[in-house]
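Student: Sequence and predicted structure, then a few things I'm wondering about:
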Amino acid sequence: MAERRDPFGVRTTLETPGGPVVIYSLPKLAEAAGVDLDRLPFTIRILLENLLRNLDGETVTEDDVLALARWQPKPDGREIGWMPSRVLLQDFTGVPAVVDLAAMRSAVARMGGDPKRINPLVPADLVIDHSVIVDAFGTQYAFFYNVEKEFERNRERYTLLRWAQNAFDNFRVVPPGTGIVHQVNLEYLAKVVHRREEHGEVRAYPDTLVGTDSHTTMVNGMGVLGWGVGGIEAEAVMLGQPYFMQVPEVVGFRLTGHLPEGATATDLVLTVTQMLRKKGVVGKFVEFFGPGLSNLPLADRATIGNMAPEYGATCGFFPVDGETLGYLRLTGRDEEHIALVERYCKEQGLFRTDQTPDPVYSDVLELDLGDVEPSLAGPRRPQDRVPLREAGRAFREALATFGKKPGDTSVPFRTGAEPGREAARVGTAAAAGDGAGAGTGDAGSSGEGGGVAVLTRPKTTTELTHGSVVIAAITSCTNTSNPSVMLAAGLLAKKAVERGLTVKPYVKTSLAPGSRVVTDYLREAGLLPYLEALRFHVVGYGCTTCIGNSGALPEDVAQAITENDLVAAAVLSGNRNFEGRINPLVKANYLASPPLVVAYALAGTVDINLLEDPLGYDPNGRPVYLRDIWPTQEEIQETIRQVVRPELFKKEYARVFEGPEQWRQLPAPTGELYEWDPNSTYIQEPPFFKDMADEPGRPEDIVRARVLALLGDSITTDHISPAGSIPKNSPAGQYLLEHGVQWEEFNTYGSRRGNHEVMMRGTFANIRLRNQLVPGTEGGWTLHIPSGEKTTIYDAAMRYQREGTPLIVIGGKEYGTGSSRDWAAKGTYLLGVKAVIAESFERIHRSNLVGMGVLPLQFVDGQNAATLGLTGTEEYFITGIGEGLTPRKRLQVTARRDDGSEVRFEVLCRLDTPIEVEYYRHGGILQKVLRQIMQAA
């Protein structure tokens, strides 16, 4: 990048308690540009400072700075190059990123260059939090067992990361068992304001980032601007490339009032998510303002920021204010640094108070916090909020969407449980691998029956029926970072135990805190024993159930579900509940606050009105209601004041990079190049850079393509990207068996993201995928054209490749919603898909497709596959690509039927910016970066 310049004369020195720092003054720029800084949304101010500081006349021009300083509520589509100050990764997305960087080093070496030219120029932190699985639960030994299994399964992956620590500069790894990436970011990694020595001087500027997880937005709650991007985009930023984006619209969300008694931050975020999804904010910034902010603790703000992907926004931002400073102090940050944050933000117009003028926004929504009520979301999408008072009725209505109805019954099923067998067998025996469900990947429905199954445990016989809660998980970054809801869960558990209530024996319970600090304050409050009495033992410090690492259901529970075709339920304190995500055997999944997770574990069913029906009965047969054990806000806040202290954070984060003994004993390979093991089933050199030409070819029209999959609305990255368990009889399972991997050692798709052979075989293989080429079928199946043979999507793709046939995928609205999984794009590319035609795209997945050289195309004029009469059996011709691509160019598509008739229609090429056209021309973003690095050598 060219040398930075200061044409506006805004470079100045700011005195701070830690000494003078150089800053790029926003008030001075506002004066020079003749604009009112107060009218700009805070997010735009942060972007503006970034452009100002990185102004070089090439990537950032004076016109860019002035245009952004004069931001209008309806931007004109200008593209800017943003330089985040750091990159955040988790291990599921971080391992393939490291594999790509290692492959780029290998490619540079083959080309005769210096491999060390491939090195992070922007600091990157990787937190290992996605690999722990809830194998064991319900016992004191669950945590130790799960950690041992995690290291057994992931030794190769973790050894790769140990190599990366040594091989790359500016790259740190937070070991397993520390916490969830976004909570570690919030409590430790985030600075709010950086103080760094650069170019021979000490500079201060806002902390900004991109992350390889969509919930990177959680840190927006403390005034840090950042969001999730695809792994390939993050790799490019790490290598010093700007993140190109269009100047965004900013939707203001005004908050007033206070949360009422009984409502939690979870209820608030589910309400906000529903409102913003209804409004439509995909690709937009959301910024919260109004007097209600002063009544919202930072942990609650972080909960709202976390779920920006669920409401579709790029970010959900809260400006820095006094609450931010208080949180920095609470979490043990240095006082000198806190003073820097306050001094810098006030100087730059980035500090909010109740007297701060409201900025001008593109649009405004408003919510009185007093209107928030206890809620769930489900059974399939996070935006489908259901008031708690209506939850039972809503579940019974939702049964019809599963092809069931209330009262469905079948012959009662009795398990083979023996008298005297300990009920904790649910946790320990199943943990050893005798369960089914997420641990097997092969369990499924057994026909159309359904209804009630009788489950026998020592001294009790219980019914399993539609709506029975078989998973109750306190999990996920969304809520485990928030002391108010975590302590509320502990207080509710205490009152439940004191009233003699117990969790239903078929419920798989788990507690996965987002950091070790959570366990510390639960223990100090005396609440951990009560959670454990209800079998909510700590199972690990990681994402667990929220990302599908729920582990196996106990064998008898799994058998009862499958043989009776039950619509079983999960209740979790997470952010995602898409079909097939939580557990293959659990069809109805509900998001809820941690205390409600405990309550539903006690009730054992979602087919209940918790506001009116008893949770259970005490030893004397008296009913116990939710209202009897629900903690008051005063109780919760008093407990927070007593036990959540800076000392806990300082103690835990003093050893954040140490890791457990298993981590410290792992080999730490050295050397500039990674030594690829051809026999590894975890890590393989990807083919992206092999035989890469020095110069890119000319883009060509797509001719005589076939449809690999014809899909409907809301196809998520969970549907596309391999995730969860690896079925034994799947193409990926067969590959592993052929390479000597026993079924018990399959691990998960997420853990094998470093092996493209596994991942491409699992792309579009989700058990709930409905490909309209094979109607009435679920799973990774398709029709090979023109043979008409039904086969797996992977096998069909390989057959098409041998035949020299390019492929396309056709989708509906919101194609690619969900997690920012780069393998949803990488797998699509490796299967030979040249283009995806959809009604609309989710932001991150569209970018990922572009980054892999796959063309995203959008139907126009309200058209879709149905209105055009497309069946997916046609032969497709996409023209206008070879004539010179420009951003958002309209291309012509011809679909030719077997009888020779044709359907012709236009599509919008969703290469939205000139740089995206360049990425596509090079065959992907990393190919462009690699060529650029080699040419600069």
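Tutor: Nice, thanks for sending it over. Numbering: from 1, shown residues only.
Student: all contacts plus neighbour counts: C-alpha atoms, from now on.
Tutor: Will do.
Student: Could I get the full set of strands for the stretch 401-550 of the chain?
Tutor: Here the stretch 401-550 of the chain has its strands, by DSSP state E, counting those that start in this stretch, at 436-437, 453-457, 460-464, 469-474, 508-511.
Student: Which stretch among the ones you listed approaches Thr314 most closely?
Tutor: Minimum separation from Thr314 across those (CA to CA) falls at strand 469-474, 26.2 Å.
Student: Quick one: distance of that closest one to the chain centre.
Tutor: Centre-to-centre, strand 469-474 and its host chain are 20 Å apart (CA atoms, centre = their mean, to the nearest Å).
Student: now for the strands of the stretch 401-550 of the chain, which one comes closest to Lys74?
Tutor: Per CA to CA, nearest to Lys74 of the strands of the stretch 401-550 of the chain: strand 469-474, 41.0 Å.
Student: on that earlier part again, would you format the strands of the stretch 401-550 of the chain as a markdown table with distance to Cys909 and mean neighbour count included?
Tutor: Listed next are the strands of the stretch 401-550 of the chain as a markdown table, based on distance: least, CA to CA, whole Å; neighbours: other CA atoms under 10 Å:
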| stretch | distance to Cys909 | mean neighbour count |
| --- | --- | --- |
| strand 436-437 | 41 | 26 |
| strand 453-457 | 52 | 21 |
| strand 460-464 | 50 | 16 |
| strand 469-474 | 42 | 30 |
| strand 508-511 | 46 | 30 |
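Student: Need the ones you listed in TSV (columns: distance to Pro614).
Tutor: TSV is the format used below for the strands of the stretch 401-550 of the chain (distance: least, CA to CA, whole Å):
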stretch	distance to Pro614
strand 436-437	30
strand 453-457	21
strand 460-464	17
strand 469-474	16
strand 508-511	20
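Student: And the next helix or strand past the helix or strand containing Gln165?
Tutor: According to DSSP states H and E, Gln165 maps onto helix 142-167. Where DSSP H and E defines the elements, the next helix or strand beyond helix 142-167 is strand 171-174.
Student: hold the first one in mind and look at this next one:
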Amino acid sequence: MIKSVPRPRKRNTVSRCRAVPWKHGAAIQCSTKRPTTEAETPVTTFTGHDTLKTRRPLTATGRTVDYFSLKAAEEAGLGDLSRLPFSMKVLLENLLRFEDGRTVTVDDVKAVAKWLVDRRSDREIAYRPARVLMQDFTGVPAVCDLAAMREAMAELGGDPKKINPLVPVDLVIDHSVMVDFFGTTNAFEKNVDLEFQRNLERYAFLRWGQKAFDNFRVVPPGTGICHQVNLEYLSQVVWTDADPNGTTVAYPDTLVGTDSHTTMVNGLAVLGWGVGGIEAEAAMLGQPISMLIPEVIGFKLTGKMREGTTATDLVLTVTQMLRKKGVVGKFVEFFGPGLDGMTLADRATIGNMAPEYGATCGIFPIDAETIRYLTFSGRDPERIALVEAYAKAQGMWRDADSPDPVFTDVLELDMGTVEPSLAGPKRPQDRVPLSGAAQSFTTDLTGTFKAADPSREILVAGSDYDLAHGAVVIAAITSCTNTSNPAVLVAAGLLAKKAVEKGLSSKPWVKTSLAPGSQVVTDYLNKAGLTPYLDKLGFNTVGYGCTTCIGNSGPLPDSIAAAVEEGDLVVAAVLSGNRNFEGRVNPHTRANYLASPPLCVAYALAGNMRIDLTKDPIGTDSDGQPVYLKDIWPTSQEVNAAIEASLTPEMFRSRYGDVFHGPEQWRGIATAEGQTYAWADNSTYVKLPPLFTGMPRTPAAVTDVKGARLLAILGDSITTDHISPAGSIKKTSPAGEYLLSWQVRPQDFNSYGARRGNHEVMMRGTFANIRIKNELLPGVEGGETRHMPDGTRMPIYTAAMEYKAAGVPLIVVAGKEYGTGSSRDWAAKGTMLLGIRAVIAESFERIHRSNLVGMGVLPLQFKDGMTRQDLKLDGSETFDVTGVEAGIRPRMDVTLTITRADGSTQVVPLLCRIDTLDEVEYYRHGGVLPFVLRNLAA
């Protein structure tokens, strides 16, 4: 029997609601009905209007379900759709299912078919994903916002229960564990204990949310990284729900997630991408995601990987190619004969890094490998049969005889040309061949990092060794990108085994760690007999979660940190992650390199980036003989044999059989009751956000920006890590001073990510990254600015508050690719709360631009090749942005008038990057959440 995906419920009477799709507001229609079982209440996710009459029956394993047929759409006049890209077929099905003549029209459906001719479109569509995925860093502020919306709803005279997810939401707690303890057998237990001590308030708040909201599940800490849990358990590939008449309807599994790397599940043929928490909250509440029909770039894979190369090397090559091509805001779809021999884990690795190559998604179609993975990971056999039957009925099935889809443009890669690689020292797209890594670092040492004395060495206190430039002080097997892939993890274990057998050991200055993406990893490493060797080299398991890649690397040992600071040394981290932006991994590592898990082990053995691992010895064996990397690198045959012997479907079934139960510490947390949250005034983790304070029932008129001051001038590739608070909190920072004022000890500061539920901390940490460079203060690193008109140097937060007290609006000016990186909603929330009305940049990354609009901040773009340097700004100017209050239209021109200190003026045309009609409404309401709240209150 094919069942609807079970959702936990808390009441005997369950409200079954569906959001009637809208563009500019709609009612929420609900009925009350006792479900057959409380654990299995379906969530209606379509309208069933079906003007084109495409609804058809489909039989699988003896059970008939309905689906919205693309072949029926062809017969209804759309023409041959067989060569439509897989991802576009998913979008087309979504439009057919939600077609209601208002928010989704027949013309929207026809526009997707017309895409086959033009291969691009400027048509805006309303897209509705089946579900939402969250991690706890983004989930806590999202639950804060929902709780605040309930209070605001009550103040507006509405029913707080209307603020409730209308689509399934899964929140996986995976971002809070930090690597405080490492290299010991009890590191995991000690890190977990510390995690619960630090995060008790947050976890109690999430447990309240789990009780208070319907359609909201929480996967407890210690289970794994959200994207790996999503890949291994949550995703269904084909989703099912019951319609209002009780008929089961099948449709593609789709989602949005509050983490950029939601795209990892694209490897499983599930269309999903990262959005900010703001946009995800709107999607939860029934608001469609407004988007332009995307361009789809085809990436043809041919050939086979060479011996000695890994999926990590492949994805770093793909990332470099696609960044060079320019795919921001576009879909990327992989095809070609290379898929025939590619494992699902390798596909997931490539899908994972879509944010790094800039694409909205990096998706693979459904084929025999999809079915093999679903079977191997312990999915329900009837669900698997439905996936295959559905894909074949819809023309979504790929095999060797399938014709190539039509794409906007195509790139091609022979995988046989891929070579071992790293990426760094600052960006994931900056691939460096392993053979050139040592020379690249040496060049960067005096170039990028401007080291005055490249040969300097510092004796580490209490030791018998020196620390030098290039020392690898962190080697971390971490991150969703690679910890989902048994091939690279087993390769790391086999390399460790061979190294130990030859008498090698990690260098004493290297902080080593292993943070598996799920507990299944531990099971197969144990069964393969590789855990003892990883432990011997210091790669003991430190936790199940996202650690070093997001800045949760924990502090370096005091003696190592002191030597780095004393010598102003440029030291490195090597991690199997996807992000290596400035200031992200650890405040002491200025050079950060992405690498495969076996290379992380290799660099722990070598201990310095200036060693050429392709030529130089990695160490000496027990007989004093040199050992080279090639001597201990495992063969693909050895890796495959170990996987075959150690990884079983039962491991998945066992680990996910009771996934919501959680450890004893989780089950013992006391939780609040009630539909609204009892905010604690003295909490330093969770505070009522001020987003809806005093919000009227109708929005105020939109106004131009007059008399603004410049808070910062920022360069190219400013990431959301630069903007949004991330990593550790310095006690001398505004956020640190705030926590000290609440008697929080520095050792209990935790990270910015863990305190995302406290806007007071997050406002103070916005633009406070230790590596950010504000061009108003040349030569200075860190979140400072000049306050005008007197020019006093001060923290950005302090200046913003002084401007706000004086009623002065603010702007930020920046270069290309503004907002690169993670889908951090606080990058936009903090911007708004600092009083910044507009951000003017040469170009924007997709998610951050959307988030700015979602918070009521104007994203404005220079035109005709103009740059910030052309304006020769020094901060003494004032700025007017006009044309907004006369009426906003998507992508309209507005005027920037710059008044300089001498009274002269300059007029600059700008493109308003409010791209869709829905975004016009969001901005008019002061953001997407006020827009949704007013509609629900009405």
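Tutor: The structure has been received and is ready for your questions. Computed from a predicted structure; not experimentally measured.
Student: of all the strands of the stretch 401-550 of the first structure, which lies closest to Thr681 of the first structure?
Tutor: That would be strand 436-437 among these, by CA to CA, at 23.1 Å.
Student: quick one: that closest one aligns where in the second structure?
Tutor: Under TM-score structural alignment, there is no match for strand 436-437 of the first structure anywhere in the second structure.
Student: Same question for stretch 276-291 of the first structure.
Tutor: Going by TM-score structural alignment: stretch 276-291 of the first structure matches residues 322-337.
Student: which strands and helices sit next to whichever strand or helix holds Leu255 of the second structure?
Tutor: Leu255 of the second structure belongs to strand 254-257 when assigned by DSSP H and E. Here strand 254-257 of the second structure touches strand 131-135, strand 271-274, going by 3 or more CA pairs under 8 Å, 6 or more residues apart in numbering; DSSP states H and E.
Student: hang on, Glu356 of the second structure packs against Asn580?
Tutor: No: Glu356 of the second structure is beyond contact range of Asn580, at 10.4 Å (criterion: CA atoms under 8 Å).
Student: Show me whatever sits in contact with both of these two.
Tutor: Both Glu356 of the second structure and Asn580 are in contact with Pro428, where contact means CA atoms under 8 Å, 6 or more residues apart in numbering.
Student: how close does the residue opposite Lys730 of the second structure in the first structure once aligned get to Ile683 of the first structure?
Tutor: Matched to the first structure by TM-score structural alignment, Lys730 of the second structure sits across from Pro727. Distance, Pro727 of the first structure to Ile683 of the first structure, using CA to CA, to the nearest Å: 20 Å.
Student: Asp100 of the first structure too?
Tutor: To Ile683 of the first structure, Asp100 of the first structure is 11 Å away according to CA to CA.
Student: Just to be sure, Phe288 of the first structure is in a helix?
Tutor: No: counting by DSSP: H, G, I helix; E, B strand; the rest coil, Phe288 of the first structure is not part of a helix but strand.
Student: Ala308 of the first structure versus the residue lying closest to it once chain neighbours are set aside, what's the distance?
Tutor: The shortest distance from Phe288 of the first structure to any non-neighbouring residue, by CA to CA, 6 or more residues apart in numbering, is to Phe253 (4.7 Å). Remark: distance between Phe253 of the first structure and Ala308 of the first structure (CA to CA) = 13 Å.
Student: circling back to that earlier point, between the strands of the stretch 401-550 of the first structure, which one is nearest to Asn583 of the first structure?
Tutor: Asn583 of the first structure lies closest, by CA to CA, to one member of these: strand 436-437, at 6.3 Å.
Student: aligned partner of Leu189 of the first structure in the second structure?
Tutor: Under TM-score structural alignment, Leu189 of the first structure pairs with Leu234 in the second structure.
Student: again with Tyr541 of the first structure
Tutor: Under TM-score structural alignment, Tyr541 of the first structure pairs with Tyr544 in the second structure.
Student: cool, Arg698 of the first structure as well?
Tutor: In the second structure, the residue matched to Arg698 of the first structure (TM-score structural alignment) is Ala701.
Student: Show the contacting residues for its match.
Tutor: By CA under 8 Å, 6+ apart, Ala701 of the second structure lies in contact with 885, 924.
Student: run the last query once more with 7 Å
Tutor: Ala701 of the second structure sits next to no residue when contact means CA atoms under 7 Å, 6 or more residues apart in numbering.
Student: Which strand or helix spans it?
Tutor: Using DSSP H and E, Ala701 of the second structure sits in no helix or strand.
Student: what's the spacing between it and Ile888 of the second structure?
Tutor: 11 Å.
Student: try Thr792 of the second structure
Tutor: From Thr792 of the second structure to Ile888 of the second structure the distance is 36 Å (CA to CA).
Student: between these two, who's got more neighbours?
Tutor: The neighbour comparison of Thr792 of the second structure against Ile888 (other CA atoms under 10 Å) goes to Ile888, with 20 against 10.
Student: how about the more buried one, what does it touch?
Tutor: Residues in contact with Ile888 of the second structure (CA under 7 Å, 6+ apart) are Val920.
Student: Near the match of Lys730 of the second structure, how many other residues are there?
Tutor: 23.
Student: That one: what secondary structure?
Tutor: Three-state assignment for Pro727 of the first structure (three-state DSSP): coil.
Student: One more: the one 10 residues further on?
Tutor: Reducing the assignment to helix, strand or coil with three-state DSSP, the entry for Leu737 of the first structure is helix.
Student: Which residue in the second structure aligns with it?
Tutor: In the second structure, Leu737 of the first structure lands on Leu740 (TM-score structural alignment).
Student: What range does stretch 903-917 of the second structure cover in the first structure?
Tutor: Using TM-score structural alignment, stretch 903-917 of the second structure corresponds to residues 900-914 of the first structure.
Student: Thanks a lot, catch you later.
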